[in-house]
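**Q** turn this into a model:
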Amino acid sequence: MIYALIILLIAVVAYLLFRKKNAQVAATNLTPHIVYQSLLNEHVRYYQKLDAAGKARFENKIAEFLAETRIEGVGTDITDLDRVLIASSAVIPVFGFPEWKYQNLTNVILYPDTFDQEFQFEGENRNILGMVGSGYMNGQMLLSRAALTKGFSDQAGKENAAIHEFVHLLDKSDGATDGVPENLMPHEYAMPWLQMMHREMHRIEEGKSDINPYALTNEAEFLAVASEYFFEKPQQFQTKHPEIYRQLSQIFGQDPVAPNP
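**A** Just a heads-up that it's a prediction; the model follows:
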């Protein structure tokens, strides 16, 4: 009888320990999603406009990106908000492509503020908000935290530096950063898109467009700058640039005025 009680007691203790371990594992898996959900609800307008199914898919894409991409800080510690905003910047342009993964990105390096061509964030001549690495820096993205957080703030306007850099990555995924993301658009649309870009670039030169003049740098910058506007102020962009809006909707496979692709 005593032995039976001892065995029963051991079994009960083992069961309770098993349940506690499973509860801890479940809490570990659930906690990041709860944290991300709270931060997304507070800081990411794109996410706020999604329906319940869209939000759940967005959260899963955030988790996938963070599991596959290393985020490092230079002169700063990385916070949960940093992770969520960087991941959101990655997910937003490809939300219309559920299976998309950034094959040309291994890690994101976050600087506290703007930096220079030598990757220094102190001193003069610091005017770089973000950069997609090439050469020995291939597979890396550099971002300014100041620019990152501003892009998701009420003061962002039509600009989002992190989305800008992720659009460059998408553009680069076909082997050329040329403003024509061939992995995202049928080949027959390439020439009409180039012609549309050049017409709008002339309008910018003439002061007849509200697209940031930095878009005049080249076709790649036009795509990235117009994409910032497209995702940040979609209703305004659709009203003022309906043809470009339709083309970007085809390129990105989504309509941010009416989300939930």
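**Q** from here on, contacts and neighbour counts on C-alpha atoms
**A** Will do.
**Q** residue ranges of the helices in this structure, please?
**A** 2-43, 45-48, 52-68, 80-94, 145-151, 161-172, 190-205, 219-232, 234-240, 242-252 (DSSP state H).
**Q** so can I have CSV of those helices showing distance to Arg126?
**A** Shown next, in CSV, are these (distance: least, CA to CA, whole Å):
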stretch, distance to Arg126
helix 2-43, 27
helix 45-48, 29
helix 52-68, 28
helix 80-94, 21
helix 145-151, 12
helix 161-172, 15
helix 190-205, 26
helix 219-232, 19
helix 234-240, 30
helix 242-252, 31
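**Q** please generate a structure for the following sequence too, so the two can be compared:
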Amino acid sequence: MPLVFLTILTLSVLAAIFLPPVWRQYRRKKIQQRPFPSSWRQILKQRMPYFRALPADLQLQLKKLILVFVAEKQFIGCAGLTVTDEMKVTIAAQACLLLLNKPAHYYPKLKQILIYPAAFVVPTQQADHAGIVSEMAQIRLGESWQTGQIILSWLDTLKSAAICNDGHNLVIHEFAHQLDQLKGQATGAPELNSAESYKEWALVLSHEYAQLQQQLALGLPTLFDAYAATNPAEFFAVISEVFFEQPELFAAQHPALYQQLRSFYALDPLSWAQTHPVPPVRS
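**A** Presented below is the predicted three-dimensional model:
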């Protein structure tokens, strides 16, 4: 092969490898330099009291994350719903909480957010003890798929954003699944920094998961919703909700587990909950 063609081929290969990430980084930097729209600030003020509880540096960081998230993700209205900026910003603000203080990857597998007006019906199949499969319909508030989609009920998204200290947040739950699915199937163990981190994570979370199942079996009250005992993936998603929304109770009742999430999310909601309490929800 002539040298000139070999050189062109080599440059083409190098460009295919390096240019997309470089261009993406450049484009995101330019997006983050844009002024945050005043109408979007009003949406945060009206729909997300949690935002007002964040320290100023995290507020600024979150706004930059929102700008890129809204620019890169496709929002699709379902069942006749028309997508608005209010929907995009309200969802993006909650989703990007999980990205604060972390290398910005913006949920790389996620391409689309499908929004239903309210709870939606999903057809499923269930086999009985005899192996007979029956068609069923389940009502869902949200779903996270490995294939690049998240589905949300807008009504429940609004409720989650407005009541930000009850330990329940639909968007945080589904986007925690997305973090768990970065490596493939959701297992309750998202991508961590080292083998030692995985070892500590497995030790603490398996203990806490077993403890929750035991408490539920005995009918004892628990901080975490019973749905967390479904499987390790749901456990991680549920405790992520509580980590952001009820850090004081979480840290007091489950200190070792709180430290694991504090390390993973590179955040300490307890510190700002004490100095920047969440404003009361206005009816």
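**Q** hang on, the earlier thing: ranking the helices of the first structure by burial, who's on top?
**A** Highest mean neighbour count of those: helix 161-172, a mean of 26 (counted as mean count of other CA atoms under 10 Å).
**Q** can you check which part of the second structure it sits on?
**A** Matched against the second structure by TM-score structural alignment, helix 161-172 of the first structure falls on residues 170-181.
**Q** rewinding a little: and the helices of the first structure: which comes nearest Leu105 of the first structure?
**A** helix 161-172 (8.0 Å; CA to CA).
**Q** for the closest one, packing partners?
**A** Contact partners of helix 161-172 of the first structure among helices and strands, from 3 or more CA pairs under 8 Å, 6 or more residues apart in numbering; DSSP states H and E: helix 80-94, strand 130-132, helix 145-151, helix 219-232.
**Q** mind doing that once more with 6 Å?
**A** Counting contacts by 3 or more CA pairs under 6 Å, 6 or more residues apart in numbering; DSSP states H and E, helix 161-172 of the first structure packs against helix 80-94, helix 219-232.
**Q** what's the closest non-adjacent residue to the most centrally placed residue in the second structure?
**A** Nearest residue to the geometric centre of the second structure (CA atoms, centre = their mean): Phe175, 2.3 Å. Computed as CA to CA, 6 or more residues apart in numbering, the closest residue to Phe175 of the second structure that is not its neighbour in sequence is Ala95, at 6.1 Å.
**Q** and Glu68 of the first structure, by the same measure?
**A** Thr106 (7.7 Å).
**Q** could you measure from the aligned partner of that neighbour in the second structure over to Gly148 of the second structure?
**A** Using TM-score structural alignment, the partner of Thr106 of the first structure in the second structure is Lys111. Separation of Lys111 of the second structure from Gly148 of the second structure (CA to CA, to the nearest Å): 5 Å.
**Q** now do Ser194 of the second structure
**A** For Ser194 of the second structure, the distance to Gly148 of the second structure (CA to CA) stands at 26 Å.
**Q** so which of the two has more stuff around it?
**A** Higher neighbour count among Ser194 of the second structure and Gly148: Gly148, with 15 against 8, using other CA atoms under 10 Å.
**Q** that one maps to what in the first structure?
**A** Match for Gly148 of the second structure (TM-score structural alignment): Gly139.
**Q** which non-adjacent residue is nearest that match?
**A** Using CA to CA, 6+ apart, the closest residue to Gly139 of the first structure is Leu105 (4.2 Å).
**Q** hmm, Met141 and the one you found touching each other?
**A** No - in this structure, Leu105 of the first structure is not within contact of Met141 by CA atoms under 6 Å, at 7.4 Å.
**Q** who has more neighbours, the two?
**A** Between Leu105 of the first structure and Met141, counting by other CA under 10 Å, Met141 is the more crowded of the two (23 against 19).
**Q** contacting residues for the closest residue to Asn165 of the second structure other than its chain neighbours?
**A** Excluding its sequence neighbours, the residue lying closest to Asn165 of the second structure (CA to CA, 6+ apart) is Glu245, at 4.6 Å. Glu245 of the second structure makes contact with Cys164, Asn165, Gly167 under the criterion CA atoms under 6 Å, 6 or more residues apart in numbering.
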